[in-house]
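> Could you look at this predicted model? Sequence included:
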Amino acid sequence: MVVLNKIYTKTGDAGETALGNGARVAKHSMRVTAYGTVDEANATIGLARLHATSEMDSQLAAIQNDLFDLGADLCRPDMEKDAESEYPPLRVSDAQVERLEAEIDVMNEALEPLRSFILPGGSALAANLHLCRTVSRRAERLSVELATMEAINPAAVKYLNRLSDWCFVASRIANNGGLDDVLWVPGANR
């Protein structure tokens, strides 16, 4: 259980922060940038939830929880020491990725195939889901970059990749099952 009884600690005033294993690193380190962007993606999901109802809201709530898991995963380096740890760190699992895939498949069954690229917009929910999609893609790119420097959980990258796909398909559902998608018209304003 987490207990937060004092919000400011002043330990980061010199530009460093603590990772999940206690190591201190610069706040601009690639690892902090990656999990900070995952946190940003989570905040955009919160905005989308303001417009979601019923099943999609429940799915978005599960995604928010997953993103906290993912942030905790990225916050904890030294994957090779996981087995030795008295308290194994939280890692994103392939089952979480597979759940997103199953939800994408169900949503996609209700949609007509795309014949054009879609512009972000339409309903408020769809527009917010497009924002979630792009921030998730940025978190994925940063996590992939981190993986070139340090070992990270491959399921974390897979999750972020599927999440952006999930948000895209969900945005189409939010646009009246794709009927109200805003289509790109190449060269329309030449």
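Nice, I can see it. Residues are numbered from 1 along each chain as shown.
> can we go C-alpha only for contacts and neighbour counts from here?
Noted.
> So what touches stretch 74-90?
19-21, 31-32, 34-35, 69, 72-73, 151-153, 156 (Cα atoms under 8 Å, 6 or more residues apart in numbering).
> this is the other structure I want to compare:
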Amino acid sequence: MVVLNKIYTKTGDDGETALGNGARVAKHSMRVTAYGTTDELNSVVGLARLHAEGVTDTRLSLIQNDLFDLGADLCRPDMEKDADAEYPPLRIVSSQVDRLEAEIDEMNSGLKPLRSFILPGGSALSAYLHQCRTVARRAERLTVELATMESVNPAAVKYLNRLSDWFFVAARVANDNGTADVLWVPGANR
């Protein structure tokens, strides 16, 4: 259980922060950058939810919770020590990836195939979902980079990969099932 009764602790004033296992690292470390970007993504999802309703809002709520799970996963290195931990660390699991895939398939089933790349925009919700997509891709790139240096849960990388696809398809749905997508016209302004 999390208890936050004091918001500032002054323990980060020297440029370091604590990971989930208690280890102190520089605030600019790749691990902190990766999970910090998932936190940024969660904020953008919150903005998208201002324009979402019904099933889309419900699904975005689940994604926000998943992103906290992902942050908890990424802030806890040493996966090989999970079994020995006093409290088992929270890790992204394959069922979370599977849920995204099922939702992508369901949303995509009502869309016509793309014959052009699309530009971010159309409705406000679609524009925010495209912003979510690009921040998710950045979080994925940073997490993949982290995985070249330290242990990272492979399901976390898969989750981020599917999540950006989820945002892309959801953005098309938000644009009147793709009929209001803004199409790219190559070389239109030459």
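Looks like it arrived, so ask away. Since we're looking at a predicted model, the values are computed, not measured.
> circling back: what is the nearest of the contacts of stretch 74-90 of the first structure to L179 of the first structure?
Closest to L179 of the first structure out of the contacts of stretch 74-90 of the first structure is A156 (32.8 Å), distances taken as Cα to Cα.
> how far away is the most centrally placed residue in the second structure from L67 of the second structure?
For the second structure, the residue sitting closest to the mean C-alpha position, by Cα atoms, centre = their mean, is A136 at 4.6 Å. Distance, A136 of the second structure to L67 of the second structure, by Cα to Cα, to the nearest Å: 10 Å.
> what's the overlap in contacts for these two?
Common neighbours of A136 of the second structure and L67 (Cα under 8 Å, 6+ apart) are T38.
> aligned partner of the residue nearest to the centre of the second structure in the first structure?
In the first structure, A136 of the second structure lines up with S136, judged by TM-score structural alignment.
> in what helix or strand does its match lie?
Remark: S136 of the first structure resides in helix 124-147, with elements defined by DSSP states H and E.
> what does A72 of the second structure give?
Here A72 of the second structure is assigned to helix 54-74, by DSSP H and E.
> Check the mean deviation of that helix from the first structure.
Superposing on the first structure and averaging over aligned pairs (mean Cα distance after the TM-score superposition for the first structure), helix 54-74 of the second structure comes out at 0.2 Å.
> Give me the buried positions along that helix.
Buried positions in helix 54-74 of the second structure, judged by neighbour count with 16 or more other Cα atoms under 10 Å: 56-57, 59-61, 63-64, 66-74.
> need the contact list for the spatially closest residue to E101 of the first structure that is not a sequence neighbour.
Leaving aside its sequence neighbours, E101 of the first structure sits nearest to R162 (Cα to Cα, 6 or more residues apart in numbering; 6.8 Å). Contact analysis of R162 of the first structure by Cα under 8 Å, 6+ apart lists V97, L100, E101.
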